[in-house]
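Chemist: this one's sequence-less:
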């Protein structure tokens, strides 16, 4: 008891003792730009500089960031100050004041930047936006001893995973205000703590690009060390093996490696229909419902997955009466949409939580397989850009999946509706594009299982209340082995217009087939036009053909929706069109990986390769569940047709 009290007191006291120490101290790094000239003492430039620096502490302490200029050309001085996102206004003001005084002592050049642990100050005789060039600085404190007891390869991977995730949060989540912290277990004894931050005067993509480049510098200087920091004019990255910040942080778990048993199970899933798993799932739900009618959430049962359980703490098994009441008996007024395997309804649980309920086809074999797929594949997957599966329910012929509710419905509801599209500006569209890419990156590379979605399209991209994109509908997704890169199927299912040609015509699918679908969506967002059915227009046989023709004729701007032109940067939207054409190239080997796509989106200076012509002959595949089942023999047919070049 006494030990707990002492621990609690130390927990409260230590942060208070740390703050004054952190707020003072020497600069982390000072950069007096050697390529700029020295200003003369008592000159108009120096007078303007003094006035500017005097204004920074009080103004920066209000919001944590401030930039302004003083004087007139040719003696105008531009200034900028940033405080770390976890400090209060008093600490911020004191740090900026100290930094402003110190930079005058250390630098006499017309361009300089100084970094402290809790803030940074920058000034220049030129407008910062006119020369935004990345440069990373290696402070002396990076010369920490290497930790010889750790596996350097694994340390590098875990550190990269941590910094990449919090960089995405800082850059693309508006609520983070370009600052994020996180922690991840490297081993039982060691935790890596990370912090990233950008200045507020740059775009989300520029922030992410800066952090990605800073991470590269961090690896160069500090791999396997006790800690490291990279400071730049527009972003900072730091990690330590102890908590050095005062903010609440994101807890991350590095995806575990897949052992031999899991690999064997993957092969079985891909090769055949896992009837035994379906039986376990149905049996578990039935047992749970029979033994635990008094509660919606049990204490133990679930789905066996090679010895692993999807516990009731991770996935709720709900009884039918609760779901019927939540959806008002699946009323038409609560109907959100209909897909190939069932209908989706809005529901409100007894605790007031809004959910989306997918009611799978009552007697279809595909519906039961989709239920198995959804539960096994995504019950344990957690990512900001994936729709979260909350629970399931099976009673008799009813097969139900319960998801988090997305108030803004799906992406197609916005981009293909003339009225709703007016609500989208380029910034929102760009964030949606990056969100889809980040969700795919998690599925393809960062999750514990390599997952191919196989049916990525706008109505499977849902939007939350902040218009954050979340990939949904994993009923046709497939798991790949750790070293597996492609697979073949005789049962081609998907949606015409979004299937890669090698999948539509040969049944061959891979991560690159998902990249193709992403490219189609990207071009649809930019143009406001739908790929499937585009042959009915006067422009071209397909949206891809239309984009390709305009690209080669130098008329790319004609492809962009006029509504987006009002709010976009021309170079950025044309870069996205270029990336879209790279993603829909005929040969899968020519298409970039989704990680490369994110790098291209975030790096403004990278030159893009010239895309090759897309394939305009595409097999049209009709899903068997859309065919009337008056003749039982058609249940496993795949009907294909060709649209002309």
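Modeler: Received, thanks. Nothing here was measured: the structure is a model prediction, and the numbers come from that model. Numbers count the residues shown, from 1 in each chain.
Chemist: going forward, measure contacts between C-alpha atoms and count neighbours the same way
Modeler: OK.
Chemist: Tell me the secondary structure of residue 251, please.
Modeler: At residue 251 the chain is in strand, as set by DSSP: H, G, I helix; E, B strand; the rest coil.
Chemist: Look up how far residue 212 lies from the nearest residue to it once chain neighbours are set aside.
Modeler: Among residues not flanking residue 251 along the chain, residue 183 sits closest, at 5.3 Å (Cα to Cα, 6 or more residues apart in numbering). The span separating residue 183 from residue 212 equals 18 Å under the rule Cα to Cα, to the nearest Å.
Chemist: Between these two, which is the more surrounded one?
Modeler: residue 183 (25 against 22; other Cα atoms under 10 Å).
Chemist: Quickly note the distance from the more buried one to residue 20.
Modeler: 24 Å.
Chemist: How many neighbouring residues does residue 58 have?
Modeler: Around residue 58 there are 18 residues (other Cα under 10 Å).
Chemist: So which other helices or strands are in contact with the helix or strand harbouring residue 470?
Modeler: Residue 470 is part of strand 469-471 when elements are defined by DSSP states H and E. If you count contacts as 3 or more Cα pairs under 8 Å, 6 or more residues apart in numbering; DSSP states H and E, strand 469-471 packs onto helix 426-441, strand 461-463.
Chemist: Next, format those as JSON lines and append mean neighbour count.
Modeler: Below are the helices and strands packed on strand 469-471 laid out as JSON lines (neighbours: other Cα atoms under 10 Å):
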{"stretch": "helix 426-441", "mean neighbour count": "21"}
{"stretch": "strand 461-463", "mean neighbour count": "25"}
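Chemist: Can I get the ones you listed in JSON lines including distance to residue 232?
Modeler: Compiled in JSON lines, these are given as follows (distance: least, Cα to Cα, whole Å):
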{"stretch": "helix 426-441", "distance to residue 232": "24"}
{"stretch": "strand 461-463", "distance to residue 232": "34"}
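Chemist: ok, second structure coming up, stack it against the first:
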């Protein structure tokens, strides 16, 4: 499903959820609960307990996960801050804001995901916490519900020369390989890099070096094989389908990847 919007293109992968394409980006599940249901009570309990625990928990408070209640009304939740936002109170505040927005944007939905620039949050009636290794290595499971956001600028990244886009695609692949390698080498599974390339002109007077920025992140508890599979799957899709765009991001529950011309974080 592809939905064009002003300035951006949003695609949702492998999911039948409803969506919108303005920050906070969100998806809403089809199943609903009633206002006086046990599921709602468990959801309220989750919101009251998860964020304070996360502020003082492992991973510097950037990653929290938990469940509340018992089947069939059990609620599961995961929240992850962007890797450079390492201030626990800031992450807790973002998680709280994401939860409140989820309740507003997906009223009475049992499954909702919110993506802010600084954090993401999902709660669900499906167990999203303890996928076994077989399910987690399944590509469709990894990309389920991921959002792809593209710049809709009609001009290619390096306009005017047929070889420029091909050169840039090669450069982008190198940059993505580099950032994924750095993610796998860190305990927090996060990396942000800056790389520079020439615009492909043969003249030194017209060549325009450009700086590009790339950020990649996996949930801290993902094993390396799964993190690698998630990020490489995400990186292959935009490179193959949307070459030369001025920026894109792929947002998923277990990993996310973005690149752009202007930096959005500290590199």
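Modeler: Good, I have the coordinates. Only a predicted model underlies this, so the values are computations on that prediction, with no experimental measurement involved.
Chemist: What's the TM-score once they're superposed?
Modeler: Here the TM-score for the pair of chains, by TM-score structural alignment, normalised by the length of the second structure, is 0.74; 217 aligned residues with a Cα RMSD of 2.0 Å.
Chemist: re earlier: how about the contacts made by the equivalent of the residue nearest to residue 251 of the first structure over in the second structure?
Modeler: Alignment note: residue 183 of the first structure maps to residue 194 in the second structure; criterion TM-score structural alignment. By Cα atoms under 8 Å, 6 or more residues apart in numbering, the residues touching residue 194 of the second structure are 211-214, 267.
Chemist: now residue 255 of the second structure
Modeler: Applying Cα under 8 Å, 6+ apart to residue 255 of the second structure gives the contacts 216-219, 227, 230-231.
Chemist: same deal with residue 192 of the second structure?
Modeler: Listed by Cα under 8 Å, 6+ apart, the contact set of residue 192 of the second structure reads 179, 213-216, 265-267.
Chemist: Select from those every entry located in strands.
Modeler: 213-216 (DSSP state E).
Chemist: hang on, the earlier thing: what span of the second structure is the strand holding residue 470 of the first structure aligned with?
Modeler: So strand 469-471 of the first structure is aligned with nothing, judged by TM-score structural alignment.
Chemist: do the same with stretch 66-85 of the first structure
Modeler: Aligned using TM-score structural alignment, stretch 66-85 of the first structure spans residues 64-83 in the second structure.
Chemist: how distant is the matching stretch from the center of its chain?
Modeler: Here stretch 64-83 of the second structure is found 17 Å from its chain centre; the criterion is Cα atoms, centre = their mean, to the nearest Å.
Chemist: in that stretch, what's buried?
Modeler: 64-69, 73-83 (16 or more other Cα atoms under 10 Å).
Chemist: Count the neighbours of residue 217 of the first structure for me.
Modeler: 20.
Chemist: What does it correspond to in the second structure?
Modeler: When the second structure is aligned by TM-score structural alignment, residue 217 of the first structure is paired with residue 237.
Chemist: and that match, which of the three is it?
Modeler: helix.
Chemist: Residue 209 of the second structure versus that one, what's the distance?
Modeler: From residue 237 of the second structure to residue 209 of the second structure the distance is 26 Å (Cα to Cα).
Chemist: same deal with residue 219 of the second structure?
Modeler: For residue 219 of the second structure, the distance to residue 209 of the second structure equals 34 Å [Cα to Cα].
Chemist: who's more crowded, these two?
Modeler: Between residue 219 of the second structure and residue 209, counted using other Cα under 10 Å, the more crowded position is residue 219 (25 against 12).
Chemist: what's the nearest residue to the more buried one if we skip its chain neighbours?
Modeler: Residue 219 of the second structure sits nearest to residue 254 (Cα to Cα, 6+ apart), 5.3 Å away.
Chemist: contacting residues for residue 102 of the second structure?
Modeler: Applying Cα under 8 Å, 6+ apart, the residues near residue 102 of the second structure are 26, 112-114.
Chemist: can I assume residue 182 of the second structure is in contact with residue 175?
Modeler: No. Using Cα atoms under 8 Å, residue 182 of the second structure is not in contact with residue 175, being 10.7 Å away.
Chemist: now the strands for the second structure?
Modeler: Under the criterion DSSP E, the second structure contains strands at 2-4, 8-12, 18-20, 25-28, 63-68, 75-81, 112-115, 119-124, 147-151, 190-197, 210-218, 247-251, 255-260.
Chemist: Of these, which is nearest residue 106 of the second structure?
Modeler: Nearest to residue 106 of the second structure among the strands of the second structure is strand 25-28; the distance by Cα to Cα comes to 5.5 Å.
Chemist: What range does that closest one cover in the first structure?
Modeler: Against the first structure, strand 25-28 of the second structure falls on residues 29-32 (TM-score structural alignment).
Chemist: tally of neighbours for residue 6 of the first structure?
Modeler: Using other Cα under 10 Å, residue 6 of the first structure has 10 other residues around it.
Chemist: Residue 53 of the second structure now?
Modeler: If we define neighbours as other Cα under 10 Å, then residue 53 of the second structure has 15 of them.
Chemist: what's the closest non-adjacent residue to it?
Modeler: Nearest residue to residue 53 of the second structure, sequence neighbours excluded (Cα to Cα, 6+ apart): residue 64, at 7.8 Å.
Chemist: Also residue 106 of the second structure?
Modeler: Ranked by Cα to Cα, 6+ apart and with sequence neighbours excluded, the top spatial neighbour of residue 106 of the second structure is residue 28, at 5.5 Å.
Chemist: That neighbour reaches residue 109, doesn't it?
Modeler: Yes. Applying Cα under 8 Å, one finds residue 28 of the second structure in contact with residue 109, separated by 6.4 Å.
Chemist: Now do the residue nearest to residue 106 of the second structure: how many residues are near it, please.
Modeler: Neighbour number of residue 28 of the second structure under other Cα under 10 Å is 24.
Chemist: Could you measure from it over to residue 153 of the second structure?
Modeler: Using Cα to Cα, we find residue 28 of the second structure at a distance of 28 Å from residue 153 of the second structure.
Chemist: do residue 55 of the second structure as well
Modeler: Distance from residue 55 of the second structure to residue 153 of the second structure, by Cα to Cα: 40 Å.
Chemist: which one of these two has more residues nearby?
Modeler: Between residue 55 of the second structure and residue 153, counted using other Cα under 10 Å, residue 55 has the larger neighbour count: 21 against 15.
Chemist: so the more buried one makes contact with residue 93?
Modeler: No. Counting by Cα under 8 Å, residue 55 of the second structure stays clear of residue 93, with 9.4 Å between them.
Chemist: Find the residues that touch each one of these two.
Modeler: By Cα under 8 Å, 6+ apart, no residue touches both residue 55 of the second structure and residue 93.
Chemist: okay, now the residue mapped onto residue 223 of the second structure from the first structure: neighbour count?
Modeler: Structural alignment (TM-score structural alignment) places residue 223 of the second structure against residue 203 in the first structure. Neighbour count of residue 203 of the first structure, defined by other Cα under 10 Å: 16.
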